[in-house]
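Peer 1: Quick one, fold the following:
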Amino acid sequence: MDLNTAIPVGEMALRLFAAAVCGAALGLDREMRGKAAGLRTNTLVAISSALTTLVALELYWDLARHGDEGRMDPTRVIQGVAQAVGFISAGVMFRAGNSVHGATTAAVIWVAGALGIACGAGYYLLAGMATALCLLVTVLFTYAVRRLPVATRSEDRPEAQPED
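Peer 2: Here you go, the predicted model:
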């Protein structure tokens, strides 16, 4: 097994662990609300996104060591991960009559993927800020919406499409 990597093994472990923590934070919130995609889903999406980013960076730097860096663009991984996570996210959304359910859960899964990319690339501060902001939105906004008068809540209007 070749441990001669561009990113030190300890740094790789830290990036994967940071992705797991960010994904778990989002997933725990969804789990506590009884949503379909919770702790495990969001944690695994974040880890897989970080892993894919790490592999792309390692492949790029391995090619660069051999003078062939022009054949690969590691930023393409971001596009691929975003598409794959979008596909997973679409799976948790469903329409029932005039209502759409699971949109917030789908958005959180997409954020978990982006957090994994950020952690995989080593942008811990960015990932931490985004995790905190996402939790602020999902927790604080939930309480704020519940305090709105019944007639103004989107889920109480038949023509509206609630998130979940």
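Peer 1: drop to CA atoms for contacts and neighbour counts, all remaining ones
Peer 2: Noted.
Peer 1: most centrally placed residue in the protein?
Peer 2: residue 112 (1.4 Å; CA atoms, centre = their mean).
Peer 1: Which strand or helix spans residue 107?
Peer 2: Secondary structure assignment for residue 107, by DSSP states H and E: helix 103-120.
Peer 1: downstream neighbour of the longest helix anywhere in the chain in the secondary structure list?
Peer 2: When the chain is parsed with DSSP state H, its longest helix is helix 39-65. Per DSSP H and E, the first helix or strand lying C-terminal to helix 39-65 is helix 76-90.
Peer 1: so how far is that next one off the chain centroid?
Peer 2: 10 Å (CA atoms, centre = their mean, to the nearest Å).
Peer 1: Can you spell out which helices and strands pack onto it?
Peer 2: helix 39-65, helix 103-120 (3 or more CA pairs under 8 Å, 6 or more residues apart in numbering; DSSP states H and E).
Peer 1: Can you lay out the ones you listed as JSON lines showing distance to residue 76?
Peer 2: Output for the helices and strands packed on helix 76-90, formatted as JSON lines (distance: least, CA to CA, whole Å):
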{"stretch": "helix 39-65", "distance to residue 76": "9"}
{"stretch": "helix 103-120", "distance to residue 76": "12"}
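Peer 1: Another sequence for comparison is provided below:
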Amino acid sequence: MDLSQFEPQHVSWGEAGLRLGLAVILPLLIGMERFLRKKPIDFRPFVVISVAACGLSMASMELAMTSFDQQIRIDPTRVFEGVITGIGFLGAGAMFRQQNYVMGAGSASAIWAAGAIGIVCGLGMLWLSLFIALPILLILIVSAPFVERYDPGGHPGDRSSEEELAQ
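Peer 2: Just a heads-up that it's a prediction; the model follows:
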């Protein structure tokens, strides 16, 4: 059995590990912020989505750079389009309407961003993944007191807000 099929052809093991590692760490931080604030989604989907998107990005780039017959062409951007569209559907599932208020938009957009971070990590643009993740994490943390104070919809775990909405 030829074991060369199990190793990356265009990046080193270290580079692949670094890409996947960052695809775990950055969305984990975003997911933990959501989890610690008792949002309706925990940190696990953020990591799973990002790692899967990273893996698909690396695989599509490996395929695109592998020499095939001239008649076969691989377009990695189509993979990215499919991944982002699928993640959009997952994010939509995190949003819900309660009377006149839409809740979960922050978590839904953070899910979508986790996919983008995974794709960017998979492409090897680790610097860009940091520049995507840090402002997202910052806005989620810094805006929390404002949202909690002025959000008329309240939060799903807040009983007083739910009781007010029911009236």
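Peer 1: Sort out which residues of the longest helix of the first structure are buried, please.
Peer 2: Burial within helix 39-65 of the first structure, assessed by neighbour count using 16 or more other CA atoms under 10 Å, is assigned to 39, 41-62.
Peer 1: so what's the alignment partner in the second structure of the residue nearest to the centre of the first structure up against?
Peer 2: Under the alignment (TM-score structural alignment), residue 112 of the first structure pairs with residue 114 in the second structure. Counting by CA atoms under 8 Å, 6 or more residues apart in numbering, residue 114 of the second structure touches 27, 46, 47, 49, 50.
Peer 1: Go through the helix holding residue 107 of the first structure and flag the buried ones.
Peer 2: 103-120.
Peer 1: Kindly calculate the angle that it makes with helix 39-65.
Peer 2: 30 degrees (axes from the mean of the first three to the mean of the last three CA atoms, to 10 degrees).
Peer 1: same for the helix or strand following helix 103-120 of the first structure, what does it pack against?
Peer 2: Going down the chain from helix 103-120 of the first structure, the next helix or strand is helix 124-147, by DSSP H and E. If you count contacts as 3+ CA pairs under 8 Å, 6+ apart, helix 124-147 of the first structure packs onto helix 9-32, helix 103-120.
Peer 1: In a markdown table, list the ones you listed along with distance to residue 130 of the first structure.
Peer 2: Listed next are these as a markdown table, based on distance: least, CA to CA, whole Å:
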| stretch | distance to residue 130 of the first structure |
| --- | --- |
| helix 9-32 | 9 |
| helix 103-120 | 7 |
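Peer 1: so which of those helices gets nearest residue 139 of the first structure?
Peer 2: Each of those was scored for nearness to residue 139 of the first structure using CA to CA, and the closest is helix 9-32 (7.8 Å).
Peer 1: Give me the mean deviation of that closest one from the second structure.
Peer 2: On superposition with the second structure, the mean distance recorded for helix 9-32 of the first structure (mean CA distance after the TM-score superposition for the first structure) is 0.9 Å.
Peer 1: between the contacts of residue 114 of the second structure, which is closest to residue 95 of the second structure?
Peer 2: Nearest member of the contacts of residue 114 of the second structure to residue 95 of the second structure, counting by CA to CA, is residue 46, at 15.2 Å.
Peer 1: No further queries at this time; thank you.
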